[in-house]
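*Asks:* starting from these lines, generate the structure:
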Amino acid sequence: MGPSRAELVLVAELAAEAERYDDVVSQIKTIVAEFDARLVNDERNLLSIAYKNKTNTLRNSWRIVDTLEKMQASRTAPGTTTRQLALIRQQRKKIERELANVCKDIVKLLEKQLLPAARYGEERVFYSKMRGDYYRYLAEFAHEVEREWYAEESLNAYKHAYKHAMQTLDSGHPTRLGLALNFAVFYHDVRKSPERACHLAKSSFDGRSYAVMSLDSEAPTIRDSLQILQLLKDDLVLWSKEIQ
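*Replies:* This is a model prediction of the structure:
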C-alpha cells in the first residue's frame, strides 16, 4: 500500500521548506497520477511555488550568462570567435535547454491534466495564467519562429484567463490582479509595447486600489492584493517614463 494523499502533501511541504523543488513536483505529480488531477488549494500552491523557484533560478542564470556573452562579444574582433566566447555561448545554450525542459514539463501537465479537470472560476484562471507565464518564459529566450509561436501561445493563454477572470472573479481578487500584472509584463517584455502594458495595468489598478484598501488589510488575500497593486503601480511608473 502506497502513501496516502495527506502523506504525499506532507512530504511535498517538507521538500518546499528544504527548497528541494524537484521533490515537491514529484509528490504533486504522484497525487495527480494516483488520486485526482483536481488539486486542492494547498497542493496547487505547492506546485506553483516549486516551478516558480525552479524557473527563477534558471532565468537568473541565463540573464547573467547572456550579459557576460554580450560583454565578451563586444571585446571580440568582428568575424572572429574567441575560446572564451565559445565557452560562454555553450553554457548559455545548456541553461536554455534546462529552462526549456522545465517550462515544457509544467505546460504539458497543465494542458494534459490540470486544465481539463479545473473547476470553473479561480482554478481555471490560475492554471490558464500559469500556462501563459511558462510560454512567456519560453518566448523570452527562444529564437525567431519558435519565439513567435511561444509568444502567441502565451498571448492566447493570458487572453483566455483574463476573459474568464472578468466573468468569475471580483476585481480585487489577488488571482485576477496577479494575472493582470503578468499579462501586462507580457506586453512589455515580449511584445515590446509599453503602451499596451500601461493600458492593461492602469485599467486593473484604477478603481480597485481604493476598494481593496478599504477592507481588512490583515486578511491574507487582502495583503496579497495590496502587494500586487503596489507592483502594478511601480511598473506603471517605469513604463510611463519609457513612453515619455
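
*Asks:* contacts, neighbours, all on C-alpha from now
*Replies:* Will do.

*Asks:* quick one: contacts for residue 225?
*Replies:* Listed by Cα atoms under 8 Å, 6 or more residues apart in numbering, the contact set of residue 225 reads 172-174, 177, 212.

*Asks:* where's it relative to residue 219, distance?
*Replies:* Distance of residue 225 to residue 219, given as Cα to Cα, to the nearest Å: 10 Å.

*Asks:* follow-up on the earlier one: looking at the contacts of residue 225, which one is closest to residue 75?
*Replies:* Closest approach to residue 75 among the contacts of residue 225 (Cα to Cα): residue 177, at 43.7 Å.

*Asks:* tell me what the helix or strand hosting the closest one is packed against?
*Replies:* Using DSSP states H and E, residue 177 falls within helix 174-189. The contact analysis (3 or more Cα pairs under 8 Å, 6 or more residues apart in numbering; DSSP states H and E) places helix 174-189 against helix 122-141, helix 144-168, helix 194-205, helix 220-243.

*Asks:* and the next helix or strand past the shortest one?
*Replies:* Using DSSP H and E, the helix or strand that follows helix 194-205 in sequence is helix 208-213.

*Asks:* and that following helix, what does it pack against?
*Replies:* helix 220-243.

*Asks:* how far off centre is the helix it packs on?
*Replies:* 16 Å (Cα atoms, centre = their mean, to the nearest Å).

*Asks:* let me know the angle separating it from helix 174-189.
*Replies:* 20 degrees (axes from the mean of the first three to the mean of the last three Cα atoms, to 10 degrees).

*Asks:* could I get the buried residue list for helix 220-243?
*Replies:* 221-226, 228-229, 232-233, 235-236, 239 (16 or more other Cα atoms under 10 Å).

*Asks:* compare with the first, here's sequence two:
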Amino acid sequence: MNGKLKLNGIPSTPSVFDSLPPIGLGELRQMDISLSRLDCLFLAKIADQAERYHDVVAQLKDIISDNNAQLTIDERNLLSIAYKNLTANLRASWRTIDALQKKEALSSTRQQVKLMRVQKDLIEKDLDKVCRDIVDLLEKYLIPAASDGEEKVFYAKMRGDYYRYLAELTRLNSREELGKRSLEAYKSAYRHALATLPPTHPTRLGLALNFAVYFHDIMRSPERACHLAKHAFDEAVMAASADSNATFANLEDALMILQLMRDDLILWHGEISKVRFAD
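*Replies:* As a prediction, the model looks like this:
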C-alpha cells in the first residue's frame, strides 16, 4: 500500500502515534506526568467498575500516602469495597475446597486428599496476605488519622472484620491470638459507636451485626451473638419509634442491616433451641 492507509477510499498518511504501544500508569509516573487526587479517584472508580480490585487499592494507597491518610467518604467506601471483594472471592474459594474435602473424604485417594490440601493452603496464603495488608494500612495510617465519630468506628470495625477472617481460617496456635485482636477491635469500635453514633446509624448497626457474627463464628456462642444483635436491633427500633419525625441516616442501608440482623437472630435462635432440645 506504499505506506498509505485508506479511510473511506481516501489514501491517508499513517500517524506516528499509530505504531506506539499503550502507556501504563507506572510509565506515566516515571515520565513525571503527575496524577491529581481526582485523577487517582477516577482511576479507582474505573478499576472498581472493571472489577480490578487490586488496582483500586493501588490508587487509594497513593491517595493515602499523599494526603496524610485522610480519605473522603467516597474514597473510604471504595477502599472497603475493594478489600471486601478481594477477600470474599478467596473465602468462597476456601469454603468450596473445604466442602469438597469433607464430601470426598472417604472416596478420595491419599494423593487426591493431599492435592486438595495443597490448593486450600494456596488460598489461605493469598487470603492471609490480603487481610494483613489492610490491617497494616488501618493500624499504621487510617485509624491514627481518623476523626472521632463515624470515621473511627468505620475503620475500627474493618480492623475487627479482617482479624476475624484471619482467625476463621488458621488452624495454628495463632487462631486464639487473632481472635483476641478481632475482639479488641470490635470492643473499641463498639464503645466509640455507643458514645458517638445514634442507634439507627448504618455504621453502628453494621458493626453490631459483624460483632455478633464474631461471637457466633469465632467464639461459638450463639447466645452471646443473639444478645448483642437483639440489643442493637431493639435500640434502633425504639429510637425510630420514639420520634415519629426521625429519619435514618442512609435509610435504605439501615433497613437492610436490620433485616440481615433479624434473619441471623432467627437462625441463631434455632441453633440454641436445637441444642437445648438435644440436652
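
*Asks:* re the thing from before, most widely separated two among the buried residues of helix 220-243 of structure 1?
*Replies:* Most distant of those, by Cα to Cα, are 221 and 239, 26.8 Å apart.

*Asks:* how about residue 107 of structure 2, secondary structure?
*Replies:* coil (DSSP: H, G, I helix; E, B strand; the rest coil).

*Asks:* aligned partner of it in structure 1?
*Replies:* In structure 1, the residue matched to residue 107 of structure 2 (TM-score structural alignment) is residue 75.

*Asks:* quick check: that match vs residue 85 of structure 1, distance?
*Replies:* 10 Å.

*Asks:* and what of residue 50 of structure 1?
*Replies:* Distance from residue 50 of structure 1 to residue 85 of structure 1, by Cα to Cα: 33 Å.

*Asks:* OK, contacts around the aligned partner of residue 197 of structure 2 in structure 1?
*Replies:* By TM-score structural alignment, residue 197 of structure 2 lines up with residue 169 in structure 1. For residue 169 of structure 1, the contact set (Cα under 8 Å, 6+ apart) comprises 121-122, 176.

*Asks:* on that earlier part again, give me the more crowded residue out of residue 75 and residue 85 of structure 1.
*Replies:* Set side by side, residue 75 of structure 1 and residue 85 show more neighbours around residue 85, with 19 against 11, by other Cα atoms under 10 Å.

*Asks:* buried ones in the helix holding residue 177 of structure 1?
*Replies:* Quick answer for helix 174-189 of structure 1 (16+ other Cα under 10 Å): 174-188.

*Asks:* which residues touch it?
*Replies:* 122, 125-126, 129, 133, 136, 140, 155, 158, 161-162, 165-166, 169-171, 193-194, 196-198, 200-201, 204, 221-222, 224-225, 228-229, 231-232.

*Asks:* stretch 45-52 of structure 2 too?
*Replies:* 53, 55-56, 78, 82.

*Asks:* and those, which two are furthest apart?
*Replies:* 55 and 78 (11.2 Å).

*Asks:* hang on, the earlier thing: and of the helices and strands packed on helix 174-189 of structure 1, who's closest to residue 9 of structure 1?
*Replies:* helix 122-141 (18.6 Å).

*Asks:* in structure 2, what residues pair with that closest one?
*Replies:* Going by TM-score structural alignment: helix 122-141 of structure 1 matches residues 150-169.

*Asks:* same check, this time on stretch 186-204 of structure 1
*Replies:* Taking TM-score structural alignment, stretch 186-204 of structure 1 hits residues 214-232 over in structure 2.

*Asks:* compute the first-to-last residue distance for the matching stretch.
*Replies:* End-to-end for stretch 214-232 of structure 2, by Cα to Cα: 15 Å.

*Asks:* in that stretch, what counts as buried?
*Replies:* 214-216, 218, 221-226, 228-230, 232.

*Asks:* show me which pair in these is furthest apart.
*Replies:* Taking Cα to Cα, no two of the buried residues of stretch 214-232 of structure 2 sit farther apart than 218 and 232, at 19.7 Å.

*Asks:* one step back: TSV please, covering the buried residues of stretch 214-232 of structure 2 and showing distance to residue 74 of structure 2.
*Replies:* Formatted as TSV, these follow (distance: Cα to Cα, whole Å):
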residue	distance to residue 74 of structure 2
214	27
215	30
216	31
218	31
221	36
222	35
223	36
224	34
225	31
226	32
228	30
229	28
230	31
232	26
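
*Asks:* and of those residues, the nearest to residue 122 of structure 2?
*Replies:* Using Cα to Cα, these come closest to residue 122 of structure 2 at residue 218, 22.3 Å.

*Asks:* settle this for me: that closest one is touching residue 177, isn't it.
*Replies:* No: assessed by Cα atoms under 8 Å, residue 218 of structure 2 is found out of contact with residue 177, at 11.7 Å.

*Asks:* and the match of helix 122-141 of structure 1 against structure 1, how far off on average?
*Replies:* Stretch 150-169 of structure 2, aligned to structure 1 and superposed, deviates on average by 0.3 Å (mean Cα distance after the TM-score superposition for structure 1).

*Asks:* what about that stretch, distance to the chain center?
*Replies:* With Cα atoms, centre = their mean, you get 9 Å for stretch 150-169 of structure 2.
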